[in-house]
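J.: Sequence plus the predicted model coming up.
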Amino acid sequence: MGAPLYELKAEFFKTLGHPVRIRVLELLSEREYAVSEMLPEVGIEASRLSQQLAVLRRANLVAVSRREGSSVYYTLTSPQVADLLAVARRILTGLLTGQMELLEDLRATTTQASPGVPAG
């Protein structure tokens, strides 16, 4: 019997748990990219980018779409990866908005409780 689904999901999210991998997936959500085009966007050495692309390839999240001369182009294996990143953005936006509202409430309460004393 295979691993339970929750373990497979945990492994999937571990794969996503690196900032460079997320950035690569964000870029590929827009269009296919050559490795050389990704380098300035992710800001790391070519060898490190190749390592991260290998992890994403092993997880079947990205694939080589074509080779043109010495350039290798990558693409997402599924548009659902882009959907997942968009959902994550919406979740984070909601969480951060809630935290900002809480911070504003705390500042207002602190200012009301001790007038003349700077909040913070």
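T.: Alright, I've got the coordinates. Residues are numbered from 1 along each chain as shown.
J.: CA atoms for contacts and neighbours, from now on please.
T.: OK.
J.: quick one: residue 2 is in a helix?
T.: No: Residue 2 is assigned coil when assessed by DSSP: H, G, I helix; E, B strand; the rest coil, not a helix.
J.: longest single helix anywhere in the chain?
T.: For the chain, the helix that runs over the most residues, judged by DSSP state H, is helix 79-113.
J.: What residues of that helix count as buried?
T.: Buried residues in helix 79-113, counting neighbours by 16 or more other Cα atoms under 10 Å, are found at 81, 82, 85.
J.: adding another structure so you can compare the two:
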Amino acid sequence: MDKEHKKHLEARAKVLKAMAHPSRLFMIEELEKGERCVCELTEMVGSDISTVSKHLSVLKQAGLVADDKRGNQVFYRLRVPCILNFFGCVESVLEAQVNDHSAHLKIVTL
């Protein structure tokens, strides 16, 4: 693997790592519905504002969300809504796992 390819794969990994937390996945899902302020996300997630802000910072550094400060509030939006297409693929993997597990159980019980 050459250096450029490795750098590109590392950049991909950064995006995937940024999403690799249930609260961040939830925030991405909520931002799909539209822009949200930190206070709304804090209430929805059920964590303190500091924790939610850190999660949003991780998503922003990975390039997944953008922010806009208005007065005392900061609003976030998805920068690239196509990231949600990835969730469909993840759901397919989960469904395949369930199907494989069910098939295995049928074989074991026979």
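T.: The structure has been received and is ready for your questions. On a predicted model such as this, the values are computed, not experimentally measured, just so you know.
J.: if we can go back for a sec, can you name every helix or strand that the longest helix of the first structure contacts?
T.: helix 19-30 (3 or more Cα pairs under 8 Å, 6 or more residues apart in numbering; DSSP states H and E).
J.: give me the stretch of the second structure that the helix it packs on matches.
T.: Mapped onto the second structure using TM-score structural alignment, helix 19-30 of the first structure covers residues 22-33.
J.: what about the matching stretch, distance to the chain center?
T.: Here stretch 22-33 of the second structure is found 6 Å from its chain centre; the criterion is Cα atoms, centre = their mean, to the nearest Å.
J.: Just give me the neighbour total for the aligned residue in the first structure for residue 49 of the second structure.
T.: Per TM-score structural alignment, the equivalent position to residue 49 of the second structure in the first structure is residue 46. If you count neighbours by other Cα atoms under 10 Å, residue 46 of the first structure ends up with 15.
J.: Residue 46 of the first structure contacts residue 40, correct?
T.: No: with contact defined as Cα atoms under 8 Å, residue 46 of the first structure does not count as touching residue 40 (9.9 Å).
J.: which residues touch the residue most central in space within the first structure?
T.: Central residue of the first structure (Cα atoms, centre = their mean): residue 22, 3.0 Å from the mean position. By Cα atoms under 8 Å, 6 or more residues apart in numbering, the contact set of residue 22 of the first structure is residue 16.
J.: And it, how far from residue 32 of the first structure?
T.: Residue 22 of the first structure sits 15 Å away from residue 32 of the first structure, going by Cα to Cα, to the nearest Å.
J.: what's the closest non-adjacent residue to residue 64 of the first structure?
T.: The shortest distance from residue 64 of the first structure to any non-neighbouring residue, by Cα to Cα, 6 or more residues apart in numbering, is to residue 74 (4.5 Å).
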